[in-house]
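>>> Give me the fold of what follows.
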Amino acid sequence: MKNLSKQSGISLVELMISITIGLILMTGVVQLFLSSRATFSTQQGLARVQETGRLAVEFLAEDIRMAGYMGCMSKKLNFTNTLNDSDTVAFDFEIGIEGLDNVGATVDDGYPDNIIQGTDVLVVRGANGNGIGVTRNNESGQLFAENSGVAATCDDKEASFSGLCENDILVVSDCQKARVFQATNLTATGGAVEINIVHSKDGSAEPGNNVASWGGNSSKDPDEKFGPDSQIIKMNTMVYYIANGTSGIPSLFRSVNGSAGQELLEGVQNLQITYGRDTNSDKVPDDYQTATEVGTAWEEVTSVRLELLVQSTEDNVLEDPQPYTFNGATENSPGDRRLRQVFINTVGIRSRLP
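I've put the predicted structure just below:
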């Protein structure tokens, strides 16, 4: 039989010492966890800010480079816009690039109405996508082009051939002249190896054509003829602007051909733009000006300088508020603990540079 009098447990002092040591160890673990979490949140916020800034610059730069592009005839030496409402923001293809400077409380007609005050707006117009070749001389109200067999995503009631849809805004160019029009009807013809593109004054089309007949093959005017050396490409008007996104924070939006704006990138807080003007016709920018300073001289713009302010999508990723300098002004009290970074890039318009 064991002698129970020789067995003993932990004393109160030993228990208190053990608890104290455990608390000290737990405090260290918690501090390490909190420090690691804060570092992770900061690094994650920085990575997202940098990725957002990079993508925003790429989106804008890709369209800016192609501003005013109309196939091989991109100098507008002989350009005709046959659309109705050709002086509106969505369809004024005479102007390849333009913008608004520091939007006020009332936005100009034709622009989205939810643009954040004090930000800039960029409008880029031009042809993009794959072109299709004209197969024979046009007739007065129609063009004939190759049927590539590629379908596009169209509305249920619209036909699609060679990546085009009925009611698309198109440009036909032969390096000497270009004409913008709306395709009101697409059909396969010539044994399905080519398509017939009609450009009638169809009242159901938006905006529709104000000229249905070009004269075409029967005309003696060479400006009315587009033969097998011509190309047809889809035209688009892109409007880039800053508005509050679905999460409630500023984001970069894009509207195409007057459609509802699409949220591209969350966290783009501000966009400021200056335009490089060539005032002596040497194809080199002489000065960078705001949209207000450019006025109506958009044909002199050969490059665009972008300045974007990107913020982290989450608050409290920094220990203290982060002062920042943007567009020449310093903000010392941003009112939050978001991470911010400024991205600056200058992009040339290919058709206007040497």
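>>> Please count neighbours and contacts with C-alpha atoms only from this point.
Noted.
>>> gap between the biggest strand by length in the chain and the chain center?
When the chain is parsed with DSSP state E, its longest strand is strand 231-244. Centroid separation for strand 231-244 versus its chain: 7 Å, with CA atoms, centre = their mean, to the nearest Å.
>>> what's the angle from the helix or strand just after it to strand 231-244?
Downstream of strand 231-244, the first helix or strand assigned by DSSP states H and E is strand 250-256. Using axes from the mean of the first three to the mean of the last three CA atoms, to 10 degrees, the direction of strand 250-256 lies 150 degrees away from that of strand 231-244.
>>> Show me what the next helix or strand after strand 250-256 is packed against.
Sequence-wise, the next helix or strand beyond strand 250-256 is strand 262-266, with elements assigned using DSSP H and E. For strand 262-266, the elements it packs on are helix 12-65, strand 250-256, judged by 3 or more CA pairs under 8 Å, 6 or more residues apart in numbering; DSSP states H and E.
>>> Let's see this one next, to set against the first:
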Amino acid sequence: MSLSAKQSGLSIIEVIVALALSLIITLGLTQIFTSNSQSFRVSEASARIQETGRLATSIIGREIRSASYWGCLGSQGVRDGRLNSILNDTGFDVEALLRGLDAEDNQGVGNSDILYLGGINGNSAVRVTFQPSQQAANLRVDDSDSFNENDILIVTNCSAGDIFQVTNVNTNNEVVVHNSGNVTDGPGNSTQALSTNYNDDPDGASVFRPRQQRFYLQDNPDGVRELVTDGIAIMGTPTGNFTTPVALLQDVVDFQIQFGVDSNQNGQVNDWEDPIGLTVAGRTQADNTIAVRLSVLVRSPNDGVTDGGQEYCFPGWLDCVATPSDMTTAAANDTFLYRVYSTTITMRNRI
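Model (predicted):
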């Protein structure tokens, strides 16, 4: 038999079987690739969310723990009467500088909360070395280089405290001046006299910078919701106005807090309450608060992570098992990944 007679092609059945096997293998490889790709997207989104949630609770928690610190004197002893009550006719009350804690419920974007925290920076203490008299307009300190005209400062010992605005600094003699009258910017001092003679305290007195800052949410120009902070300017210009917001973390889409109120002054939380707001009753509530519950809702930066309609329990202190109606369900076409991060922080300067 010749060689050409022995050669023959594949039958149609063999071709069909080969194509079917190839198709099955291709579909299997495609499914493996798709599954691995989706797993990678979920893992990446989960890691990003976890980092954002951890940082948000850590940053705000640290500030809550340090809030309402006024040296060895509580805020009730600091006198705000040395400052004119209104800053530059903007309607901002200088009493806010002496508030350790305030909040507004559902007043931020998306009905989120706004948190106000105040106190002094304990690392910024400058010792008072001499005060000529209670009526004098100057204090001699051990380091005047960090102070400038228009700065708002607090001088305090364990018995009294005063808040005032600097009208001049004499670095050669280490003297901080707090005259009454006009200033370049800010409220100015209604009187140069202080509430006490700080030479009388054998332990001495110190000058601190007050701190007052807010934490809240805003939508940036790209439409991404982010956690931001700003604060009352207590140095430079414009003194007394809120500073430009600084973005801390993106994709924090909701922010809620509750106050742990010690209503009978026994050093324990008696009730958990939503903030009343910046009213007389709200500030009484905030003054009696010794702990804060914080819950943030974080969303993945990119969509296409879930199949839509994800459920989550927010704020974190809700019992969605006992009350299923408290569970939140994302829209069916919402394919972002959501996570809730909650923590409880004790105000260590109030216990």
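>>> Ok, which of the helices and strands packed on strand 262-266 of structure 1 comes nearest Arg340 of structure 1?
Nearest to Arg340 of structure 1 among those is helix 12-65 (7.3 Å), distances taken as CA to CA.
>>> Skip ahead from the closest one and say which helix or strand is next.
strand 79-81.
>>> once aligned to structure 2, how far is that following strand on average?
Taking mean CA distance after the TM-score superposition for structure 1, the mean distance separating strand 79-81 of structure 1 from the aligned residues in structure 2 is 4.1 Å.
>>> how about the strand or helix carrying Thr274 of structure 1, aligned to which bit of structure 2?
Using DSSP H and E, Thr274 of structure 1 sits within strand 268-277. Using TM-score structural alignment, strand 268-277 of structure 1 lines up with residues 252-261 of structure 2.
>>> what's in contact with that stretch?
52-53, 105, 110-113, 216-217, 225-227, 269-275, 285-286, 288-299, 315 (CA atoms under 8 Å, 6 or more residues apart in numbering).
>>> Filter those residues down to just the buried residues.
Buried members of those, counted by 16 or more other CA atoms under 10 Å: 52-53, 105, 112-113, 216-217, 225-227, 269, 272, 274-275, 285-286, 288-299, 315.
>>> coming back round to it: read off where the longest strand of structure 1 ends up in structure 2.
Mapping strand 231-244 of structure 1 onto structure 2 (TM-score structural alignment) gives residues 206-219.
>>> residues contacting Arg41 of structure 2?
The contact partners of Arg41 of structure 2, by CA under 8 Å, 6+ apart, come to Val305.
>>> Quick check: it vs Gly304 of structure 2, distance?
8 Å (CA to CA, to the nearest Å).
>>> continuing past the strand holding Thr274 of structure 1, what's the next helix or strand?
Using DSSP H and E, the helix or strand that follows strand 268-277 of structure 1 in sequence is strand 287-289.
>>> what's that next one aligned against in structure 2?
Counting by TM-score structural alignment, strand 287-289 of structure 1 sits on residues 271-273 of structure 2.
>>> Can you give the contact residues for that stretch?
With CA under 8 Å, 6+ apart, stretch 271-273 of structure 2 has contacts from 258-263.
>>> so can I have CSV of the residues you listed showing distance to Ile13 of structure 2 and neighbour count?
Shown next, in CSV, are these (distance: CA to CA, whole Å; neighbours: other CA atoms under 10 Å):
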residue, distance to Ile13 of structure 2, neighbour count
Gln258, 73, 23
Phe259, 76, 25
Gly260, 77, 26
Val261, 81, 23
Asp262, 84, 20
Ser263, 86, 15
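>>> closest to Arg209 of structure 2 among the residues you listed?
Nearest to Arg209 of structure 2 among these, with distances taken as CA to CA, is Phe259, at 26.3 Å.
>>> how near is the closest one to Leu248 of structure 2?
23 Å.
>>> cool, and Asn121 of structure 2?
Look at Asn121 of structure 2 and Leu248 of structure 2: by CA to CA, they are 20 Å apart.
>>> can you check Ser195 of structure 2 too?
From Ser195 of structure 2 to Leu248 of structure 2 the distance is 39 Å (CA to CA).
>>> same thing with Ala160 of structure 2?
Noted for Ala160 of structure 2: a distance of 36 Å to Leu248 of structure 2, by CA to CA.
>>> Please identify which of those two sits among more neighbours.
Ala160 (22 against 16; other CA atoms under 10 Å).
>>> Map that one onto structure 1.
Matched by TM-score structural alignment, Ala160 of structure 2 corresponds to Lys177 in structure 1.
>>> which ones are touching its match?
Counting by CA under 8 Å, 6+ apart, Lys177 of structure 1 has contacts 73, 76-79, 223.
>>> same deal with Asn199 of structure 2?
Per CA under 8 Å, 6+ apart, neighbours of Asn199 of structure 2: 130-131, 205.
>>> Out of those residues, who's the most crowded?
Ala205 (25 neighbours).
>>> Nearest spatial neighbour of that one, chain-adjacent residues omitted?
The shortest distance from Ala205 of structure 2 to any non-neighbouring residue, by CA to CA, 6 or more residues apart in numbering, is to Asn157 (4.5 Å).
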